[in-house]
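**Q** pasting the sequence and the predicted coordinates here, then a few questions.
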Amino acid sequence: MMNISAVTEFVLLGFPLLSNTRILGFLLVLMMYSLSILGNGFILTIVMIDQKLQTPMYGFLCNLAFLEICYTSVVFPKLLETFINTRTTICYRCCMAQIFFIFSFGAVQLLLLTIMAFDRYIAICKPLRYTVIMTKNVCIRLATGCWLVGFLYNFFQAVLVWTLPFCGKNVLDHYICDIGPMLSLSCADTHLLEFMCMLSAISIVVITLSLIVVSYVYIISTILRIPSASGRKKAFSTCTSHLTVVSILYGAIAFMYIRPNVHSSFHFNKVIAFLNMALAPMLNPFIYTIRNVEVKQAFWRTVHKTSRSLKEKMFLERMTK
């Protein structure tokens, strides 16, 4: 189809029901955005600084943290604007780009979580071969593959959405450019594209979740065969953070798309989607670091090293005066 669009921008309604509490909503979202950037930035910084954390597991965690920063930076600026302006607009090309990046980052996130499950499987089920299998080159290729596949997976759908004609309607009942509301505004028959998008989303969710479940079946069966209780606890503790993040993400996906009457409660889905987009990137850094002894030790090592360097610098400055 040729792009005969007469629409140059879209209007984002945001959360109309919260119009009387715009300032409170803005401050709440700004706090979530700030905590997400700071928390994920902390993970990136501490892993890059501390040599002991430069392992495959933390390498994949860095990729996930960087992904969360990119993801929230695509979503939150316009979301914050909906709380400030009564009429929030986004240009046509910006809207199409936002759809592409949101779904691409979502696909990359699912793939990264799958690779992290595979990493835990190798570490627990094949510990003697872990360093041989999960070499630096293999980890780089796996992480790079997640990013490439995630973006290519949504590229052709994005091209098809880009070519849709829009003949006047430009009001999106959402706080972001989501593909569902976008297709409903098009003046073309979008049934085939809707089916393709649904099939694409279901396939990547089912495939990644199946691989994660299979990995953890082997992991749990291996842990249960460990003779000592302390050994079982230590082995399982390395997986709890990843399992928590996986449960939150796939639970939100299931709640939004699998429960009955999903199409009749779009406004409720919009709230659930917001909680998934806002809470998950904010909570993930805390989930991965609060109970992680290695990260705590790396943090205090960095603090002591920085403190010692500052003291040495101040001492040298005094000696030179």
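**A** Now that the structure is in, tell me what you want to look at. Numbering: from 1, shown residues only.

**Q** all contacts plus neighbour counts: C-alpha atoms, from now on.
**A** Noted.

**Q** residues contacting Thr72?
**A** By Cα atoms under 8 Å, 6 or more residues apart in numbering, the contact list for Thr72 reads 33, 36, 277-278, 281.

**Q** and the strands in the stretch 101-250 of the chain?
**A** 171-172 (DSSP state E, counting those that start in this stretch).

**Q** so which of the contacts of Thr72 sit within helices?
**A** Among those, the members found in helices (DSSP state H) are 33, 36, 277-278, 281.

**Q** and His90, what element?
**A** For residue 90 the amino acid is Ile, not His. Assigned by DSSP states H and E, Ile90 belongs to strand 88-91.

**Q** give the buried residues for that strand.
**A** 88-90 (16 or more other Cα atoms under 10 Å).

**Q** next up, a structure to set beside the first:
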Amino acid sequence: MLINYSNATEFYLLGFPGSEELHHILFAIFFFFYLVTLMGNTVIIVIVCVNKRLQSPMYFFLGHLSALEILVTTIIVPVMLWGLLLPGMQTISLSACVVQLFLYLAVGTTEFALLGAMAVDHYVAVCNPLRYNIIMNRHACNFVVLVSWVFGFLFQIWAVYVTFQLTYCKSNVVNNFFCDRGQLLKLSCNNTLFTEFILFLMAVFVLFGSLIPTIVSYTYIISTILKIPSSSGRRKSFSTCASHFTCVVIGYGSCLFLYVKPKQTQAADYNWVVSLMVSVVTPFLNPFIFTLRNDKVIEALQDGVKRCCQLFRN
């Protein structure tokens, strides 16, 4: 596995270091995280779809964000869990590696585009409340979501294509628990400096392209909130934006470390830690972030629990 492998048809995922007992403990922890992520985000999607009080652009975007969180963790975690149960390194075919990397990057790009759109939505809600329903109408929201999904999937086609056009002759062992692009580039015997620079520019475009409207929106939002005379009004406005802002800080913070660096092949030691943040921890936390600080979502959950109890009693 460590000899030259110029025509790679499969890769070996190195996975997590440590003993078999540690792997079993990690399996239990990540499996719990995965189940909670699936249940939490699915609950959000369901209540957004069925509860009339949540039929607004803010929760429409939240439902799509929850769907993206389910996708991004499902793309990575089942393969990772299977690797934790297997002795030694995990084998993954070339085609499976291509699909996993493409879906991971495409869903992530879509999520950042949607986070930028949610920031603008919050700006309109706080700074132009009287025109909110006119600006953020159903057609506008559907268009924004459609563009986010299409952009995310189209934008990453070239990036994945050029990655797998390289010749892998150094090794076919990927030092991560999934097909990490940085580690794949490291295995290539081609000169990847130009490719890495283009990928760096693409990452900058995606992250800062959605971060700039987010920063501008929150600058205006904070300025407007501070002008509200009553403390209860300021607290209510801050509470509306707090969940999204927390999600932005976690999401952008981890991805800035992972992708926005000119040398994509460096920092293998912490790449897998940041990858865990993106694919496991963030999707796990988001349902709690968006429910614990949102009164309408909590009320919708309480109503749903009451209805379920009534159905069981009948």
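**A** Perfect, I can see it now. Computed from a prediction, not measured in an experiment: that's the story for all the values here.

**Q** so the strand holding Ile90 of structure 1 matches what in structure 2?
**A** Mapped onto structure 2 using TM-score structural alignment, strand 88-91 of structure 1 spans residues 90-93.

**Q** and what of stretch 192-209 of structure 1?
**A** Counting by TM-score structural alignment, stretch 192-209 of structure 1 corresponds to 194-211 in structure 2.

**Q** give me the contact list for the matching stretch.
**A** Taking Cα under 8 Å, 6+ apart as the rule, stretch 194-211 of structure 2 contacts 109, 112-113, 115-117, 159, 162, 252, 256, 259-264.

**Q** how about 10 Å then?
**A** Identification of contacts with stretch 194-211 of structure 2 by Cα atoms under 10 Å, 6 or more residues apart in numbering yields 108-117, 119, 152, 155-156, 158-160, 162-163, 182, 185, 192-193, 214-215, 217, 248, 251-252, 255-256, 258-265.

**Q** how far does it sit from the chain's center?
**A** Taking Cα atoms, centre = their mean, to the nearest Å, the mean C-alpha location of stretch 194-211 of structure 2 is offset from the chain mean by 17 Å.

**Q** how far apart are that stretch and its match in structure 1?
**A** Stretch 194-211 of structure 2, aligned to structure 1 and superposed, deviates on average by 1.2 Å (mean Cα distance after the TM-score superposition for structure 1).

**Q** now that stretch: buried residues?
**A** 196, 199-200, 202-204, 206-208, 210-211.

**Q** adding neighbour count, write the ones in helices among the contacts of Thr72 of structure 1 out as JSON lines.
**A** JSON lines is the format used below for these (neighbours: other Cα atoms under 10 Å):
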{"residue": "Tyr33", "neighbour count": "23"}
{"residue": "Ser36", "neighbour count": "26"}
{"residue": "Met277", "neighbour count": "20"}
{"residue": "Ala278", "neighbour count": "19"}
{"residue": "Pro281", "neighbour count": "26"}
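
**Q** quick one, helices of structure 2?
**A** Using DSSP H, helices in structure 2 cover 20-50, 57-85, 94-127, 132-135, 138-155, 157-163, 181-187, 193-226, 231-259, 268-276, 282-292, 295-313.

**Q** need those helices in CSV with distance to Val173 of structure 2, can you?
**A** Formatted as CSV, these follow (distance: least, Cα to Cα, whole Å):
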stretch, distance to Val173 of structure 2
helix 20-50, 19
helix 57-85, 14
helix 94-127, 12
helix 132-135, 51
helix 138-155, 27
helix 157-163, 16
helix 181-187, 8
helix 193-226, 20
helix 231-259, 20
helix 268-276, 13
helix 282-292, 27
helix 295-313, 45
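
**Q** and of those, who's closest to Lys170 of structure 2?
**A** helix 181-187 (5.3 Å; Cα to Cα).

**Q** what packs against that closest one?
**A** Identification of packing neighbours for helix 181-187 of structure 2 by 3 or more Cα pairs under 10 Å, 6 or more residues apart in numbering; DSSP states H and E yields helix 94-127, helix 157-163, strand 173-174, helix 193-226, helix 231-259, helix 268-276.

**Q** any residues touching that helix, and which ones?
**A** Here helix 181-187 of structure 2 makes contact (Cα under 10 Å, 6+ apart) with 4-5, 11, 97-98, 101-102, 105, 159-160, 163-164, 166-176, 191-193, 195-196, 258-259, 263-268, 271.

**Q** tell me roughly how far that helix lies from structure 1 on average.
**A** Taken over the aligned residues, the distance from helix 181-187 of structure 2 to structure 1 averages 1.1 Å (mean Cα distance after the TM-score superposition for structure 1).

**Q** what's the closest of the helices and strands packed on helix 181-187 of structure 2 to Val145 of structure 2?
**A** helix 94-127 (7.0 Å).

**Q** between helix 231-259 and the closest one, find me the angle.
**A** 160 degrees (axes from the mean of the first three to the mean of the last three Cα atoms, to 10 degrees).

**Q** which strands and helices sit next to helix 94-127 of structure 2?
**A** Applying 3+ Cα pairs under 10 Å, 6+ apart, one finds that helix 94-127 of structure 2 contacts strand 10-13, helix 57-85, helix 132-135, helix 138-155, helix 157-163, helix 181-187, helix 193-226, helix 231-259.

**Q** how big's the offset between the match of strand 88-91 of structure 1 and structure 1?
**A** Stretch 90-93 of structure 2 sits 0.6 Å off on average (mean Cα distance after the TM-score superposition for structure 1).

**Q** what residues does that stretch touch?
**A** Contacts of stretch 90-93 of structure 2 (Cα under 10 Å, 6+ apart): 8-15, 79-80, 82-84, 172-174, 177-179.
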